[in-house]
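[1] could you work out the structure for the sequence below:
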Amino acid sequence: MGCVCGRQSVIIQGQKFHLMQQIGEGSFSYVFEARNTADSHQYAIKKMSCHTDEEERRARDEIENYQRFSHPNLVSLLYHEQAQYNPNAHVTSIVWLVFPYFKNGSLQNVFDKQIKFSTRVLLDLFLSICEGVRQIHEKQMAHRDLKPSNIMLLNNSHGVILDFGSMKPASISITTRSEAQQWQDWAEENCCVQYRAPELFHIETNSLITCQTDIFSLGGILYACCFGKGPFDDVYSRGDSVALAIASGRIELPVQSSTYPSIIIDTMLAMLHTEPDQRPTITDIIDKLSTASRLAMDIA
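    From the prediction side, this is the model:
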């Protein structure tokens, strides 16, 4: 049960996997490319080393988040298991999660290679991501950490959202100053700074955090799909304040913004609005961009 055979293999729910190489790392987790020794198929395996009861709770919550969904644009949890307590390693438990392996990599890998999308491919791919987000929001949840490295590619027109470790209820009511500080600290730790909604940088007492945080992040992803990098990546690279840049509401558009139909740019800017209630809903976005996709198809 979750035992490690030597240094390079692990048995999870009766399946033996050979750990080939590390391909990712989180705050208390590692992700490995792995091969099932029975059929030689590739998988991605996440190893979560829990040092405290709180980390164990977070691992259980993440598993529950995956189990909420069965959708082609949301990653599937194939196997999971919790290993025995290991006092010599100063951990309370080790949790193993097994996922499909995406050989085409992530959306961030595409941007790193400076690959440009045609309008049709961009719309098809982004709409597939939006369908995954709609499923999350329909379950009254919010992802909270949407970013290009959390979008895996089946192909040019099909994205799959992963990493549900930051997923929380869609609406979070903040009633006290201590709650506000607690959630602000949580956002600092769990939400990528370049794609973080402005309301998560400074959380007010007697406020409501909604799933519109995901819409802002999606706006940043759409910007990156158009221009190869996020709207605040340069600010981050220079070491300037991303929080101030996001709060300003000023979105600089590269010259090549004229390459794409105005409906894409206008929708993207609406998604990046500093006020959550001024952003479109996920259904609004799908409706608008589906229309743009049909137009792109007619032109093609």
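[2] every contact and neighbour count from this point should use C-alpha atoms.
    Will do.
[3] what sits up against stretch 17-28?
    With contacts defined as Cα atoms under 8 Å, 6 or more residues apart in numbering, stretch 17-28 is touched by 8-11, 30-37, 48-50.
[4] taking those together, which two end up most distant?
    37 and 50 (26.6 Å; Cα to Cα).
[5] neighbour-wise, which of the two wins?
    A direct count of neighbours by other Cα atoms under 10 Å for residue 37 and residue 50 places residue 50 higher, at 21 against 13.
[6] just checking, the more buried one touches residue 91?
    Yes. With contact defined as Cα atoms under 8 Å, residue 50 counts as touching residue 91 (5.6 Å).
[7] just the helices in the stretch 1-150 of the chain please.
    Ranges of helices in the stretch 1-150 of the chain, per DSSP state H, counting those that start in this stretch, are 53-67, 107-112, 119-138.
[8] got the angle between the last one and helix 53-67?
    Read it as helix 119-138. 120 degrees (axes from the mean of the first three to the mean of the last three Cα atoms, to 10 degrees).
[9] got the contact list for helix 119-138?
    Contacts of helix 119-138 (Cα under 8 Å, 6+ apart): 69, 71-74, 142-143, 151, 156-161, 170, 211, 214, 222, 225-226, 260, 282-283, 285-286, 289-290, 292-293, 296-297.
[10] can you say which of these are buried?
    Buried members of the contacts of helix 119-138, counted by 16 or more other Cα atoms under 10 Å: 69, 73-74, 142-143, 151, 157-161, 170, 211, 214, 222, 225-226, 282, 285-286, 289, 292-293, 296.
[11] please generate a structure for the following sequence too, so the two can be compared:
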Amino acid sequence: MSSFLATARDTIGYSFVYLVKQESSQNLFALKKIRCPMGDYSSSALSDAMHEIEMYDLFQNEYIIRVLDTSVLTDPDGTKTVYMFLPYYKRGNLQDNINANNVNKTFFPEKDLLEFFLKVCCALRVLHNHHHLPGSETAAAVEGEAAAAAAADDHLLVPYAHRDVKPGNILISDDGKTPILMDFGSVTKARIHIRTRQDGLLQQDIAAEHSTIPYRAPELYDVQTGSTLDEKVDIWSLGCTMYAAAYGQNPFEASVSEMGGSIALAILNGHYKFPLDKEQDDPFGDEFKNLVRFLLVVDPKERPDIHQN
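    The predicted structure follows:
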């Protein structure tokens, strides 16, 4: 049996991430530990952790992080601890690299950045284009028109949304150019019809818990009765992430830093601008900026989907 040495790397609430080394091979791995103490929080925390594992099992792609192994241990007092054994990427995440660019006053080459985000789109397409076989347990749970419309199809389209696309959730593989989408605890079925005000408030609460504020789509801030949330929330977040990778800061954080006010209001009104006015000073051309504008459309009905050219 292999033995491992562990050192703490990060802590978020009841979640801990350790860098571990296999003594026999000296290979490095990441170990995510989630403590679920006894009490009302326990069942919810355990459910969230198991949901994250389930999502990693459901979505497998070269641009999505894979879980190497999992375990759930129970302490004598009933506290459960969930362990996820993950690959370790020495280059860190996209946010780490953005921070380094800000310190060094450097930029990613535009061509490299576009190729990088094309691969991020490939990862998101796996979620947005997810199909269930007819008769599967999840397919049976899909209600009404969606099921009826797909009845003649060989498969049932049930898109999922990541709901927390941001630089901190995109690892960079050891080759320095391949993105690895991570943190699937926020992943949920994308298309949710809002029948009542209570439905809307529930979705706002879920977004507040799982979707990072500056990258959260405007429709998740003010969920309207009669609307349908869908996978285009990820397209908005993708636009924010592309902007941040190019210019070193989220577009709406940059806007609020310069003009003041509320990030939520800036997002709801789509108020942001590109930081460099002189073309010769801007390392990114009009095509790149127009692509970001194309993604950051406030009305989700007018926003492109992951398949759009």
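[12] filter the contacts of stretch 17-28 of structure 1 down to the buried ones and hand me the ChimeraX line.
    Selection of buried members from those for ChimeraX, criterion 16+ other Cα under 10 Å:
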select :9,10,11,30,31,32,33,34,35,36,48,49,50
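[13] closest to residue 184 of structure 1 among the contacts of stretch 17-28 of structure 1?
    residue 50 (23.0 Å).
[14] what does the closest one align to in structure 2?
    When structure 2 is aligned by TM-score structural alignment, the residue opposite residue 50 of structure 1 is residue 36.
[15] residues contacting that match?
    Taking Cα under 8 Å, 6+ apart, one finds 14, 42-43, 45-46, 79-82 in contact with residue 36 of structure 2.
[16] using TSV, lay out those residues together with distance to residue 104 of structure 2 and neighbour count.
    Shown next, in TSV, are those (distance: Cα to Cα, whole Å; neighbours: other Cα atoms under 10 Å):
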residue	distance to residue 104 of structure 2	neighbour count
14	34	12
42	44	16
43	45	14
45	40	20
46	41	20
79	45	15
80	44	20
81	40	20
82	39	20
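[17] considering the residues you listed, which are maintained in structure 1?
    Cross-checking the contacts of residue 36 of structure 2 against structure 1 gives 14, 42-43, 45-46, 79-82 as conserved contacts, using both residues aligned by TM-score structural alignment, their matches' Cα atoms under 8 Å.
[18] ok, which pair from these is furthest apart?
    Most distant of these, by Cα to Cα, are 14 and 43, 13.3 Å apart.
[19] roughly how far does residue 202 of structure 2 sit from residue 196 of structure 2?
    10 Å (Cα to Cα, to the nearest Å).
[20] okay, now residue 78 of structure 1: neighbour count?
    13.
[21] the corresponding residue of structure 2 for it and residue 120 of structure 2: what is the separation?
    In structure 2, the residue paired with residue 78 of structure 1 according to TM-score structural alignment is residue 68. As judged by Cα to Cα, residue 68 of structure 2 and residue 120 of structure 2 stand 21 Å apart.
[22] residues contacting the equivalent of residue 295 of structure 2 over in structure 1?
    Aligned by TM-score structural alignment, residue 295 of structure 2 pairs with residue 271 of structure 1. Contacts for residue 271 of structure 1 (Cα under 8 Å, 6+ apart) come out as 215-216, 218-219, 279-280.
[23] on that earlier part again, what would the kept ones among the contacts of residue 36 of structure 2 look like in JSON lines with distance to residue 219 of structure 2?
    Shown next, in JSON lines, are these (distance: Cα to Cα, whole Å):
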{"residue": "14", "distance to residue 219 of structure 2": "29"}
{"residue": "42", "distance to residue 219 of structure 2": "30"}
{"residue": "43", "distance to residue 219 of structure 2": "29"}
{"residue": "45", "distance to residue 219 of structure 2": "26"}
{"residue": "46", "distance to residue 219 of structure 2": "29"}
{"residue": "79", "distance to residue 219 of structure 2": "37"}
{"residue": "80", "distance to residue 219 of structure 2": "36"}
{"residue": "81", "distance to residue 219 of structure 2": "35"}
{"residue": "82", "distance to residue 219 of structure 2": "33"}
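[24] now do whichever strand in structure 1 runs longest: distance to the chain's middle.
    Determined from DSSP state E, the single longest strand within structure 1 is strand 15-25. Its chain's C-alpha centre and that of strand 15-25 of structure 1 lie 21 Å apart, by Cα atoms, centre = their mean, to the nearest Å.
[25] give the buried residues for it.
    16-19.
[26] and for stretch 23-38 of structure 2?
    Buried residues in stretch 23-38 of structure 2 (16+ other Cα under 10 Å): 28-37.
[27] figure out how far that stretch is from the centre of its chain.
    22 Å.
[28] ok, now stretch 203-221 of structure 1?
    That offset, for stretch 203-221 of structure 1, works out to 14 Å (Cα atoms, centre = their mean).
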